[in-house]
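S.K.: give me a model of this one.
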Amino acid sequence: MRMPFKKTGSYAARALAIAALLCFGRAPAPAQQQLTVWAMGAEGKLIRQAADIFEKRNPGVKIVTQAIPWTGAHEKLVTAVVGDMAPDISQMGTTWMPEFRAMGALEPLNEFLPSPALDTGDFFPGARESNLHLEKWYGLPWYVDTRVMFYRTDLAARAGFKKFPGDWEGFYEFSKALLASKDGGYAFSLPTNDWQIFLMFYWQNGGELLKGAPLTAGKFEGTIEYLKRFFDGKLAPLEGGNDTDLLTAFESGYFPVFISGPWMISQLETSKPQLNGRWATAPLPAGERRASFMGGCNLVMFRSSPRKALAWKFMEFMAGPEMQAKWYAISGDLPASRKAWNAPPLSKNPMLASFRKELDTAKAPPQVPEWENIAGSINDAVEEAVFGRVTPQAAREKLSARIEKILAKSERQQSPAFKLALALLLFMVPVGAVLLYLRGRRAPVSSKFQPVAVLFLLPAVLILAVFLFIPIAASFIASMTNWNMYGVNDWSKVVFVGLENYSGLMRDPVFLAGLRNTLVFAFIGVPVSVTLSLAMALALNAQLLRAKAFFRVAYFIPVITTMVAVAMIWRWLYNPEFGLFNLALGWL
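M.R.: You can find the predicted model right below:
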């Protein structure tokens, strides 16, 4: 049945009217601004709460947060910078700041400063230092941490001390009295391979880093000699202390004193509640001056951000005293703002008083991009000195030379055309070798070129080229250059150095030790393991052993046992305080 024309027209008119109302009946909603923020570890999970507060105060803004584990954070940030996929804002450790600044990845913030909503003078001095370079701000302090002494007040009272000592000599006498008043264990947990702890004592002794000379002569040696007194007097373990569970050792009195940060307060309160009221915190004992380590994290803006004004607004919000106080309530992270410490949860917490005192004089490491390499060299030098392998003076001289070498920058200049020609030449070396190999092979007489076969092989060859051959060739070319963080965004700083990297590798004691261990494992460990396994298998199948079922089960148990469980069991067996092996050796 056909519908009348007038009725059809009325339906069409109604449809057009509804469409017009939908399209033009109300003003279009303003476009939502979006900001991407990366944060690491626990902060990455909790920053969503701060983002919600910011979104409520700024309608039309959407904060996209992404949590990144600390274990892969550095690599992910470097990859994002190189691939031009960096977020607008990211959390960044204080010791990473110089490296990413050298890459040219961070946006200077001076155009936004001074700001009426943010007092940069309110930040602790060490927190400011980690963000400033040549009078330019490259980030804002988000939260800080420093190190203080954790000690057992009940054991200290038993040793005759109602108050923690405030200077080096007093702390040494305190440690001797503490050890004498208890049975077994040590007085102090003092790692031999922690550059942060060493630097705190070095700074307290009046030493400086990279101010004129790499190290201060006399101050380095004096710090080593002071720390060696604890090892020589058996007040701290020279070996084995790193494998001890610190909280358990603190509870038992094996380590009644240790150095740690603010996170340890909640760990002690939750995992060792039976110790509540029997421990306290205290500032580090002072040498010539008071100093501790300034840690924590900053917020940085990347140059690639297209929303810099909005990014600054969020950073300003997070760095303000009000939000820093709220962030402590959310995460437990200590504020970088002095005014935020006036909040009752911070000012009235007796365990935080020592941290507040240390933050005024805490120092940050020098803001040099090569700091991670320098820190590793400090660990090596300190370990050699405290173990007595070299004298403190020799350790300082060796470390100073190593630091100067790390900081030395090549003055060589090479034209882009020369670099391109040399790169192509190096790329053609392996390609030419493959072509010569293929040409040298004699093809069968009956074979002939088949275009269809090439089409079938092409996808696989392309995949292998992109993901295997080209990366190998690129790695080979990079090994012939001085490529480092300075060349990530500025290829003009990359120069060819020939075989210098390989010659340096052959002089590296760590590489040579690793090479030696690998060769021993490959040519001794593997053959011996295979031979013994084959011998045991033959013995089980032969009529030489009784209780074959028992031995078969015993040999097969490691296959079905979790490696983590096995590692934990063996770590417990070797524990210097509770381990069965240590207990058995004590009976001898």
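S.K.: drop to CA atoms for contacts and neighbour counts, all remaining ones
M.R.: OK.
S.K.: tell me the helix or strand right after the top helix by length along the chain.
M.R.: Secondary structure of the chain per DSSP state H: the longest helix is helix 416-440. The first helix or strand that comes after helix 416-440 along the chain, using DSSP states H and E, is helix 451-464.
S.K.: go through that next one and flag the buried ones.
M.R.: Under the neighbour-count criterion of 16 or more other CA atoms under 10 Å, helix 451-464 has nothing buried.
S.K.: can you list contacts of that helix?
M.R.: With contact meaning CA atoms under 8 Å, 6 or more residues apart in numbering, helix 451-464 is reached by no other residue.
S.K.: which SSE is immediately downstream of it?
M.R.: Note on helix 451-464: by DSSP H and E, the next helix or strand toward the C-terminus is helix 470-478.
S.K.: buried stuff in that next one?
M.R.: 473, 477-478.
S.K.: which secondary structure elements does the helix or strand hosting Lys405 sit against?
M.R.: Element membership for Lys405 (DSSP H and E) is helix 392-407. The contact analysis (3 or more CA pairs under 8 Å, 6 or more residues apart in numbering; DSSP states H and E) places helix 392-407 against strand 213-215, helix 219-232, helix 371-386.
S.K.: redo the ones you listed as TSV? Include mean neighbour count.
M.R.: Putting the helices and strands packed on helix 392-407 into TSV (neighbours: other CA atoms under 10 Å) gives the following:
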stretch	mean neighbour count
strand 213-215	16
helix 219-232	18
helix 371-386	19
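S.K.: right, so of these, which gets closest to Phe355?
M.R.: helix 219-232 (22.8 Å; CA to CA).
S.K.: buried set for the next helix or strand after that closest one?
M.R.: Heading C-terminal from helix 219-232, the first helix or strand you meet, by DSSP H and E, is helix 246-252. Neighbour-count burial for helix 246-252 flags 246-247, 249-251 (criterion: 16+ other CA under 10 Å).
S.K.: please apply the same query to stretch 271-286.
M.R.: 279-286.
S.K.: redo the residues you listed as CSV? Include distance to Pro558 and secondary structure.
M.R.: Converted to CSV, those look like this (distance: CA to CA, whole Å; DSSP: H, G, I helix; E, B strand; the rest coil):
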residue, distance to Pro558, secondary structure
Trp279, 42, strand
Ala280, 44, strand
Thr281, 44, strand
Ala282, 47, strand
Pro283, 48, coil
Leu284, 47, coil
Pro285, 49, coil
Ala286, 51, strand
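S.K.: one more, so I can put them side by side:
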Amino acid sequence: MKKIVQMAMVLTTIGLLGACGNAKASNNNEKGSSNQLTFMVSADTNAKKKAFEWMAEEYEKQSGTKIKLEILSGSDIETKLKSALLSNKQPDLARVSSVSTNYTGYALDLTDIYNKYDFYNGTKYTYDDAIIGISAGVSVTGFYVNKTLWDEAGVSYPKTPEEVWTWQEFTEKANEVVEKTDADYAMAMKSSENNVKCLAYSYNGKSRFSEDGKTANFASADFQDAYQFFVDLNDDKFMPKSVMLSGEDPASLFKTGRVASLFSGSGQLIDFEQTIENFEYAAVYTPKGETRATMQGGDYVVGFKNTGNETETKKFIEWMYHNEVQSEFCSLYGSLPAIEGVSVDYGKLADHMKVFQNELDETSPMPAQDLSLFQDLTEPRDSDADIEFDNLKRAINGDVTVEEAREQMQSELASTTDYKVEK
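M.R.: The predicted structure follows:
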């Protein structure tokens, strides 16, 4: 399969550095010092920081090995990790939101760890037939309503899985809430490729690939209606265009109390619980078209080669998925467990998390399988560019029609891979 030229250049650089490096060279911690591991973590909330701090402290108690945490924001970790790898000063492991060309050539194969547990679909990142990333916990796309506004308007919303609304029912009811209250918008939606993919999956229930995985369908006419529906939502009346086009934070809009609903994810819950005081909110079931669907976030744990601590690093990663560790970590972090059958005490968040767990349980393996194929096609990559999402944003801006956006997706996909692309 053809790879993006930029990827080839980075992997070539990685290969040269790997050949030159040796396990005794200097590192952030002493290489070969198995009594201490350096763990670079992307964590942008206090809850996430506390979860990893608990994990580090607990592992040291149980094993005697110190976990030296280096906690960074999501934007900073990519830059710092890339620099560390290119200078052969990589940490022993890292928690990253996505896997990029900056470190695929350095990553440890975690397949043996993955095979020990009953992981949910979508919790692994595969590259060149090796599993190089495993989710620490699971965050999923999901819906919230401003319960105060909906109750004021006298409009009902789903409270059980049997009451899940269709996209058409949702838009009608959300518009009714705006009409009967002082809400500014019916919905805000996180500007995320995962949310767009989730909407498209649920709307038409179709895979982006043929059954044999050799033909890409996602730019085909099968997705025209789903894409058109998404673009039409961004009309500055139902939903503000500024979120998709200018990066305005939809969660902040929702927290003003003037937005009827939010399509974002389970990762917002702890922040909402700590910051929303002027209205009641509720997690609700995501609308469906042909099927129910959710998409999982990134949040991958990656181990690195050439540290001298590879064996101890894999021991620590394997320990992360013990039932009791997953249970406490997910309770602190506000995520669903990556392992099936793990019981988590979410306290006041329990009812909300029950909704998100049901979303995950009721989603077919198709979205996760498609994401894996899509990663093989276009990732890892240096940028956050997404063939599908980027072209739909052009349609939202009025630069192209939805059909023209699909044609461009098809052209870009064909130019970066050797996949056959259906029209």
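S.K.: coming back round to it: list the contacts of the helix holding Lys405 of structure 1.
M.R.: Outside helix 392-407 of structure 1, the residues that touch it by CA under 8 Å, 6+ apart are 213-215, 217, 220-221, 224-225, 370, 373-374, 377-378, 381-382, 384-385.
S.K.: how about 10 Å then?
M.R.: Identification of contacts with helix 392-407 of structure 1 by CA atoms under 10 Å, 6 or more residues apart in numbering yields 209-210, 213-225, 368-371, 373-375, 377-386, 389-391, 408.
S.K.: now it on structure 2. Mean distance?
M.R.: Superposed on structure 2, helix 392-407 of structure 1 shows a mean distance of 1.6 Å to its aligned residues (mean CA distance after the TM-score superposition for structure 1).
S.K.: the one helix or strand Arg101 of structure 1 maps to: what's the following helix or strand?
M.R.: For Arg101 of structure 1, the host element (DSSP H and E) is helix 97-102. Going down the chain from helix 97-102 of structure 1, the next helix or strand is helix 125-129, by DSSP H and E.
S.K.: for the residue lying closest to Tyr203 of structure 2 once chain neighbours are set aside, give its distance to Ala219 of structure 2.
M.R.: Nearest residue to Tyr203 of structure 2, sequence neighbours excluded (CA to CA, 6 or more residues apart in numbering): Gly289, at 4.0 Å. Distance, Gly289 of structure 2 to Ala219 of structure 2, by CA to CA, to the nearest Å: 19 Å.
S.K.: who's more crowded, those two?
M.R.: Between Gly289 of structure 2 and Ala219, Ala219 has the larger neighbour count (other CA atoms under 10 Å), namely 25 against 18.
S.K.: quick one: residues contacting that one.
M.R.: Counting by CA under 10 Å, 6+ apart, Ala219 of structure 2 has contacts 208-209, 227, 387-388, 403, 405-411, 413, 421-423.
S.K.: what about Leu134 of structure 1, distance to Arg101 of structure 1?
M.R.: Plainly put, Leu134 of structure 1 is 12 Å away from Arg101 of structure 1 if you go by CA to CA.
S.K.: these two: who's more crowded?
M.R.: Comparing Leu134 of structure 1 with Arg101 by neighbour count (other CA under 10 Å), the higher total belongs to Arg101, at 20 against 5.
S.K.: so that one versus Gly139 of structure 1, what's the distance?
M.R.: Arg101 of structure 1 sits at a distance of 10 Å from Gly139 of structure 1 (criterion: CA to CA).
S.K.: who touches both of the two?
M.R.: Listed as contacting both Arg101 of structure 1 and Gly139 by CA under 10 Å, 6+ apart are 107-108, 302.
S.K.: JSON lines please, covering those residues and showing neighbour count.
M.R.: Shown next, in JSON lines, are the shared contacts of Arg101 and Gly139 of structure 1 (neighbours: other CA under 10 Å):
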{"residue": "Glu107", "neighbour count": "19"}
{"residue": "Pro108", "neighbour count": "20"}
{"residue": "Phe302", "neighbour count": "25"}
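S.K.: which one of these is nearest to Lys357 of structure 1?
M.R.: Pro108 (30.7 Å).
S.K.: enumerate every residue touching the closest one.
M.R.: 101, 131-133, 136-139, 300-303.
S.K.: filter these down to the buried ones.
M.R.: Those of the contacts of Pro108 of structure 1 that meet the buried threshold are 101, 131-133, 137-139, 300-303, by 16+ other CA under 10 Å.
S.K.: in TSV, list those residues along with distance to Gly93 of structure 1.
M.R.: Listed next are these as TSV, based on distance: CA to CA, whole Å:
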residue	distance to Gly93 of structure 1
Arg101	13
Asn131	11
Leu132	14
His133	16
Trp137	15
Tyr138	13
Gly139	11
Val300	10
Met301	14
Phe302	15
Arg303	18
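S.K.: ok, those residues vs Ala311 of structure 1, which is closest?
M.R.: Using CA to CA, Met301 is the member of the buried ones among the contacts of Pro108 of structure 1 that lies nearest Ala311 of structure 1, at 7.0 Å.
S.K.: so what's Ala130 of structure 2 closest to, chain neighbours aside?
M.R.: With sequence-adjacent residues excluded and distances taken as CA to CA, 6+ apart, Ala130 of structure 2 is closest to Asp109, at 5.5 Å.
S.K.: and that neighbour, what pairs with it in structure 1?
M.R.: Residue correspondence to structure 1 (TM-score structural alignment): Asp109 of structure 2 is matched to Pro108.
S.K.: distance of that match from Leu140 of structure 1?
M.R.: When CA to CA is applied, the distance between Pro108 of structure 1 and Leu140 of structure 1 equals 11 Å.
S.K.: what's the answer for Lys313 of structure 1, then?
M.R.: Using CA to CA, one gets 12 Å for the distance from Lys313 of structure 1 to Leu140 of structure 1.
S.K.: now Leu359 of structure 1
M.R.: Leu359 of structure 1 is 17 Å from Leu140 of structure 1, by CA to CA.
S.K.: all set, thanks.
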